[in-house]
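Asker: Got a predicted structure plus its sequence, pasted below:
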Amino acid sequence: MKVESLGLTGVYLITPDRFDDARGHFSESWNAATLDQHGITLNFVQDNQSYSRKVGTVRGLHYQAPPYAQDKLVRVVQGAIFDVAVDVRQGSVAYGQWAGAELSAENGRQILVPKGFLHGFVTRAPDTIVLYKTSAPYMAEADGAVAFDCPDLAIPWGIAAGDAVLSARDAAAPRTADWHSPFSCTDIERDAA
């Protein structure tokens, strides 16, 4: 398993080894002992799956506020996405910075998005299925979103904002200038201890 930092604290690109034979391939998508060697120690409690019919479907930028904040491990089992994590920890020197990568069923890569980050993706292929593990269960009262196309973030989604396929919730999400982050570096560090 290859583990690479994407340049923001706690955001990793994880590429499992694939073992090919005449039947296809096998890979180990999560191994706590292996990732512990890289300083990644998480207890995942829920798996989620999304299916998006159309290219240009945007899901995000989402978060779950403390005390229900979630770490996420995101992978694609069918299709392809451009996946993004945005640092929104108050007091972080990287506040407002983002990291992203292309994830696909073909490349097998995964992104680890830690607590204190917004998360979102845009589909690059039709009929895309995304799976993600979370370190806390879903809590509706802590669920939130920020507009994916905030000019302050300048994320190159590869589509015009008007062409994005959005949920009503994501279409109504506030821009960062009109939003107050519920995360702080101190809270995240305390949770990690």
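Answerer: Good, I have the coordinates. Residues are numbered from 1 along each chain as shown.

Asker: C-alpha only now, for contacts and for neighbours.
Answerer: OK.

Asker: what about the residue nearest the centre of the chain, is that helix, strand or coil?
Answerer: The geometric centre of the chain, computed from its C-alpha atoms, lies nearest to residue 119 (Cα atoms, centre = their mean), at 4.2 Å. For residue 119, the secondary structure call by DSSP: H, G, I helix; E, B strand; the rest coil comes out as strand.

Asker: who touches it in this structure?
Answerer: 60-63, 83-86, 113 (Cα atoms under 8 Å, 6 or more residues apart in numbering).

Asker: Can I get the residues you listed in a markdown table including neighbour count and distance to residue 178?
Answerer: Rendered in a markdown table, the data for those read as follows (neighbours: other Cα atoms under 10 Å; distance: Cα to Cα, whole Å):
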| residue | neighbour count | distance to residue 178 |
| --- | --- | --- |
| 60 | 26 | 16 |
| 61 | 22 | 14 |
| 62 | 21 | 15 |
| 63 | 25 | 16 |
| 83 | 25 | 24 |
| 84 | 24 | 21 |
| 85 | 28 | 19 |
| 86 | 25 | 16 |
| 113 | 27 | 23 |
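
Asker: Serialize those residues to TSV and add fields for secondary structure and distance to residue 141.
Answerer: As requested, those are exported to TSV (DSSP: H, G, I helix; E, B strand; the rest coil; distance: Cα to Cα, whole Å):
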residue	secondary structure	distance to residue 141
60	strand	17
61	strand	17
62	strand	13
63	strand	11
83	strand	25
84	strand	23
85	strand	22
86	strand	21
113	strand	21
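
Asker: try this one side by side with the last:
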Amino acid sequence: MKVTETSLNDCYLIEPTVFGDSRGFFMESFNQKRFNELTNTNFSFVQDNHSRSGKGVLRGLHYQIKNSQGKLVRVTRGEVFDVAVDLRKSSPTFGKWFGCILSETNKFQLWVPPGFAHGFVVLSESAEFLYKASDYYAPEFERCISWNDSTLKIDWPLSFEPVLSEKDKKGTEFKSAEVYE
């Protein structure tokens, strides 16, 4: 497993070791001890989530203002552009974003720590998106920042109008969003 620091504090791109031959491949998708050692964290995961979305679906930018979830995300089918936004006021990368391609081909994972907003857009015909969460989903604390916020200026690789949920259409502007101290 190779861990690479991103441009955001505490957010890591993880490349698992993949063993493949004519029969297919094998990889260890998660190992708690190795994850904690390589990311210098002490998180454990309490919930696994799995979503399937069609091309052009954009989910996010979601976060929980309390019971903040760290997320270890990956794609098992298809391809997405995945985004993390640092919402921790005390962080030197507060208000900055990082984006990368996660796909069934590259098998990369992204560690999005607590205190970050997260979102993705599906670039392939469909995508299966899996993530481990460090805290339970708490809808009463869930918040959403607009995917096309003029302050964040996320460079989504879009040549089409994204498909949004009603909740995501109502995302707030970053400058008025609740953030972490």
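Answerer: Ah, there it is. Everything quoted here is computed from the prediction, not taken from an experiment.

Asker: List the contacts of residue 123 of the second structure.
Answerer: Counting by Cα under 8 Å, 6+ apart, the residues that residue 123 of the second structure touches are 55-56, 78-81.

Asker: how close does it get to residue 50 of the second structure?
Answerer: When distance is defined by Cα to Cα, to the nearest Å, residue 123 of the second structure is 17 Å away from residue 50 of the second structure.

Asker: what's the spacing between residue 176 of the first structure and residue 142 of the first structure?
Answerer: With the distance defined as Cα to Cα, residue 176 of the first structure ends up 17 Å from residue 142 of the first structure.

Asker: Comparing those two, which shows the higher neighbour count?
Answerer: residue 176 (19 against 14; other Cα atoms under 10 Å).

Asker: In the first structure, where's the longest helix?
Answerer: For the first structure, the longest helix by residue count, based on DSSP state H, is helix 185-192.

Asker: Please name every helix or strand in contact with that one.
Answerer: Taking 3 or more Cα pairs under 8 Å, 6 or more residues apart in numbering; DSSP states H and E as the contact definition, helix 185-192 of the first structure has no neighbouring helices or strands.

Asker: Contacts for that helix next, please.
Answerer: Counting by Cα under 8 Å, 6+ apart, helix 185-192 of the first structure makes contact with 89-92, 115-116, all of which sit outside it.

Asker: Now the two most distant members of the residues you listed.
Answerer: Using Cα to Cα, the contacts of helix 185-192 of the first structure reach their maximum pairwise distance at 91 and 115, which is 14.3 Å.

Asker: Which one's more surrounded, those two?
Answerer: Between residue 91 of the first structure and residue 115, residue 115 has the larger neighbour count (other Cα under 10 Å), namely 30 against 11.

Asker: Can you give me the separation between that one and residue 191 of the first structure?
Answerer: Distance of residue 115 of the first structure to residue 191 of the first structure, computed by Cα to Cα: 9 Å.

Asker: Okay, helices next: where are they in the first structure?
Answerer: In chain order, the first structure shows helices spanning 32-36, 168-171, 185-192, with DSSP H as the criterion.

Asker: The shortest one vs the second structure - mean distance after superposition?
Answerer: Spelled out, that is helix 168-171 of the first structure. After superposition onto the second structure, the average distance of helix 168-171 of the first structure to its aligned residues comes to 0.2 Å, using mean Cα distance after the TM-score superposition for the first structure.

Asker: Which positions within stretch 183-193 of the first structure qualify as buried?
Answerer: Using 16 or more other Cα atoms under 10 Å as the test for burial, stretch 183-193 of the first structure gives 183-185, 187-188.

Asker: out of those, who's nearest residue 136 of the first structure?
Answerer: When those are ranked by distance to residue 136 of the first structure (Cα to Cα), residue 188 comes first, at 13.9 Å.

Asker: Run through the residues that contact the closest residue to residue 139 of the first structure other than its chain neighbours.
Answerer: Of all residues not flanking residue 139 of the first structure in the chain, residue 68 sits nearest, at 7.0 Å (Cα to Cα, 6 or more residues apart in numbering). The neighbourhood of residue 68 of the first structure, defined by Cα under 8 Å, 6+ apart, consists of 136-139, 142.

Asker: Make TSV from those and add distance to residue 23 of the first structure to it.
Answerer: Putting the contacts of residue 68 of the first structure into TSV (distance: Cα to Cα, whole Å) gives the following:
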residue	distance to residue 23 of the first structure
136	36
137	36
138	37
139	40
142	44
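
Asker: Of those residues, which count as buried by neighbour count?
Answerer: Buried residues within these, defined by neighbour count using 16+ other Cα under 10 Å: 136-138.

Asker: Check the offset of stretch 140-159 of the second structure from the chain's centre.
Answerer: Mean C-alpha position of stretch 140-159 of the second structure versus that of the full chain (Cα atoms, centre = their mean, to the nearest Å) differs by 13 Å.

Asker: List just the one of the helices of the first structure that sits closest to residue 160 of the first structure.
Answerer: Per Cα to Cα, nearest to residue 160 of the first structure of the helices of the first structure: helix 168-171, 13.7 Å.

Asker: how far is that closest one from where the chain is centred?
Answerer: Per Cα atoms, centre = their mean, the centroid offset for helix 168-171 of the first structure relative to its chain is 18 Å.

Asker: Right, I'll call it a day here.
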